[in-house]
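Colleague: The sequence and its predicted three-dimensional model are supplied below.
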Amino acid sequence: MARAKRHYLPGQVWHITHRCHKKDFLLKLKMDRQRWLHWLYEARKRYGLTILDYTVTSNHIHLLVFDDQGRDVIPQSIKLVAGRTGQEYNSRKNRKGAFWEDSYHATAIQTKQHLLRCIVYIDLNMVRAGVVSHPSEWQFGGYNEIQKPRRKCVLIAYEKLAELSGFSSCHAFQKSHKEYVDEALCNVDRRQAWWSESIAVGDESFVEIIKHRLGIRSKGRKVKEAGESYQLREDAGIYIANSDPKNCNIDRYMTLLAGDNYVNTEQ
């Protein structure tokens, strides 16, 4: 799976988006979405991936993770999940060719209120698509797991999620999370592309710090307002694929191709 060069800024929350090849609906069947979640669970077990939220749609995924386990954990995890999902699908369908777009995209998200808003954005994906009326109706998203934590096959790091969101307990976070989702349902049609198309999202100080840490590589990147946040934008067309992860300089920013596509067909 070809991947973009990236800058690695440790200790960040990353919103990862990854599209199916040519935006095809390769995840339209439940079994394929379930397999993606299965391999996500395997990534958590094998590499210690810290998962904060997720949503699997018919043609792309959203994954929110915290980088606290070392520089190789996230790329190894994505390689495992995306690679095995695609291999299983192609084998079952006797299909050849790419399952995913060449690269995924990662946006650095500031913690606390910005993180909470990003979680709500992820949770409402299938509501925006018109597939369900409430995120609790979509079994391939993190909303239900957040509101009703599992005892088995746990994906989300509940306590870490609450801490990073600025709450002293999981219960307090759950209450606020539910309230934010219910409030957002009143204005669900408004797309907030900055959560999945920017280099970084947070307050102005956070975004300026990210830009500063990128140094010379931030040349030409602009800090802009984005709703109640600020974003660091990247011009399209700068991504350079690298098919060998051993040759990928992880000290370059974790940014990849993606974007949101809210046209989904359930079968």
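Modeller: Received it, and whenever you're ready, just let me know what you need.

Colleague: contacts and neighbour counts: CA atoms only from here.
Modeller: OK.

Colleague: would you list every one of the strands in the stretch 151-267 of the chain?
Modeller: 200-202, 222-226, 229-233, 241-242 (DSSP state E, counting those that start in this stretch).

Colleague: most neighbours per residue, which of the ones you listed?
Modeller: strand 200-202 (a mean of 29; mean count of other C-alpha atoms under 10 Å).

Colleague: Include distance to His18 when you put the strands of the stretch 151-267 of the chain into CSV, please.
Modeller: Below are the strands of the stretch 151-267 of the chain laid out as CSV (distance: least, C-alpha to C-alpha, whole Å):
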stretch, distance to His18
strand 200-202, 17
strand 222-226, 22
strand 229-233, 18
strand 241-242, 15
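
Colleague: what about those strands, which gets the closest to Ser103?
Modeller: Evaluated over those, closeness to Ser103 peaks at strand 241-242, with 7.5 Å, by C-alpha to C-alpha.

Colleague: can you pull out the helices in the chain?
Modeller: Using DSSP state H, the helices of the chain run over 30-47, 73-93, 113-123, 125-128, 143-147, 158-164, 170-184, 194-197, 204-214.

Colleague: For the longest one, which residues meet the burial criterion?
Modeller: Counting neighbours by 16 or more other C-alpha atoms under 10 Å, one finds that the buried residues in helix 73-93 are 73-74, 77-87, 89.

Colleague: hold the first one in mind and look at this next one:
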Amino acid sequence: MARLPRLTLADQPHHVIQRGNNRQPVFVDRADHEFFLGLIGENAARFGIALHAYVLMDNHFHLLATPSTADGLPQWMQAVGRRYVRYFNDRHGRTGTLWEGRYRSTLIQTDRYLLTCMVYIDLNPVRAGTVTDARDFPWSSHGHYVGLRQDRFLTPHPLYWALGNTPFAREAAYAELVRGGISSAVHAALTDATLRGWAVGDEDFLHSLQKTTDRRVLKARPGRPPTSRSE
């Protein structure tokens, strides 16, 4: 089956996953993490990307970002990916591919899923057993949003600002969201949609989104496609 073209729209949040080839490590030490964060921050500004959240696991990473143009996201990912491969191969004395094919992405409904996707991203190290508390993992945006540090390249989404009237209130409210977690069903839905390229949202959102693109935004139901009827 032919791959669907990526669904990328301006001014809409996108969840991105990129994995190492054969699940091999793509971050070995602190220098690798810091170099990659520098790349995504520098190129986010270059390509008009608002980066809301991230997590850098050993063999993959997640990003949540809103591009200001339809081609900003693929340009950003291409620039970051190519430069990082050159850096990683040179530094670690290796050759060949680093990534498991192209990055995967999905467009998400802002009001219903953006904060949920941030929580999903923050909890990756906890689900993997790397840490028991998201606050203890240094390579995610969680520390920024709960007041442990400042990541200058991040752009908090208006929904985060709406969590409270003061920094302390926002940090406490967001920390509570992460402590509450997400259901296994929501986790599976976000993962599956991102890997397969389907949009995530309710029926009204998906119906409205479909009007903006010829590319299907949701997996087709099994069976014969419905025939068109004149009105």
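Modeller: Everything's here; your move. The structure displayed is predicted, hence computed values, not measured ones.

Colleague: Which among the strands of the stretch 151-267 of the first structure is found nearest to Tyr47 of the first structure?
Modeller: strand 241-242 (22.1 Å).

Colleague: I'd like to know which elements that closest one is packed against.
Modeller: For strand 241-242 of the first structure, the packing partners by 3 or more C-alpha pairs under 8 Å, 6 or more residues apart in numbering; DSSP states H and E come out as strand 3-4.

Colleague: re the thing from before, is it possible to get TSV of the buried residues of helix 73-93 of the first structure that adds distance to Phe206 of the first structure?
Modeller: Output for the buried residues of helix 73-93 of the first structure, formatted as TSV (distance: C-alpha to C-alpha, whole Å):
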residue	distance to Phe206 of the first structure
Val73	24
Ile74	22
Ser77	26
Ile78	26
Lys79	29
Leu80	31
Val81	30
Ala82	30
Gly83	33
Arg84	35
Thr85	35
Gly86	36
Gln87	39
Tyr89	40
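
Colleague: Which of the residues you listed sits closest to Ser218 of the first structure?
Modeller: Ile74 (22.4 Å).

Colleague: Isn't that closest one up against Thr50?
Modeller: No: taking contacts as C-alpha atoms under 8 Å, Ile74 of the first structure lies outside contact range of Thr50: 9.0 Å.

Colleague: what residues are shared contacts of these two?
Modeller: The contact sets of Ile74 of the first structure and Thr50 overlap at Asp67 (C-alpha atoms under 8 Å, 6 or more residues apart in numbering).

Colleague: Ranking the helices of the first structure by mean neighbour count, which comes first?
Modeller: Counting by mean count of other C-alpha under 10 Å, the most buried of the helices of the first structure turns out to be helix 194-197, with a mean of 26.

Colleague: Which residue numbers in the second structure does it align to?
Modeller: Counting by TM-score structural alignment, helix 194-197 of the first structure pairs with residues 189-192 of the second structure.

Colleague: The matching stretch vs the first structure, average distance?
Modeller: Compared with the first structure after the fit, stretch 189-192 of the second structure shows a mean deviation of 2.2 Å (mean C-alpha distance after the TM-score superposition for the first structure).

Colleague: Tell me which residues are up against that stretch.
Modeller: With contact meaning C-alpha under 8 Å, 6+ apart, stretch 189-192 of the second structure is reached by 117, 200.

Colleague: Of the strands of the stretch 151-267 of the first structure, which is nearest Lys28 of the first structure?
Modeller: Of the strands of the stretch 151-267 of the first structure, nearest to Lys28 of the first structure by C-alpha to C-alpha is strand 241-242, at 27.0 Å.

Colleague: Tell me the residues of the second structure aligned with the closest one.
Modeller: By TM-score structural alignment, strand 241-242 of the first structure lines up with nothing in the second structure.

Colleague: Any idea which of the helices of the first structure gets closest to Arg233 of the first structure?
Modeller: That would be helix 194-197 among the helices of the first structure, by C-alpha to C-alpha, at 7.7 Å.

Colleague: Any idea how far the closest one is from the middle of the chain?
Modeller: Helix 194-197 of the first structure sits 10 Å away from the centroid of its parent chain (C-alpha atoms, centre = their mean, to the nearest Å).

Colleague: got it, and stretch 93-112 of the second structure?
Modeller: For stretch 93-112 of the second structure, the distance to the chain centre is 8 Å (C-alpha atoms, centre = their mean).

Colleague: Could you report the separation of the residue nearest to Trp14 of the first structure when sequence neighbours are not counted from Ala184 of the first structure?
Modeller: Among residues not flanking Trp14 of the first structure along the chain, Ala108 sits closest, at 4.7 Å (C-alpha to C-alpha, 6 or more residues apart in numbering). For Ala108 of the first structure, the distance to Ala184 of the first structure (C-alpha to C-alpha, to the nearest Å) stands at 22 Å.

Colleague: And Val73 of the first structure, by the same measure?
Modeller: Distance from Val73 of the first structure to Ala184 of the first structure, by C-alpha to C-alpha: 32 Å.

Colleague: try Glu88 of the first structure
Modeller: For Glu88 of the first structure relative to Ala184 of the first structure (C-alpha to C-alpha), the value is 36 Å.

Colleague: With Thr111 of the first structure instead?
Modeller: 19 Å.

Colleague: How about Ile156 of the first structure?
Modeller: Relative to Ala184 of the first structure, and taking C-alpha to C-alpha, Ile156 of the first structure is found at 22 Å.

Colleague: same question, Asp24 of the first structure
Modeller: 28 Å.

Colleague: before we move on, what about Glu159 of the first structure?
Modeller: Per C-alpha to C-alpha, Glu159 of the first structure is found 24 Å from Ala184 of the first structure.

Colleague: do Phe173 of the first structure as well
Modeller: 16 Å.
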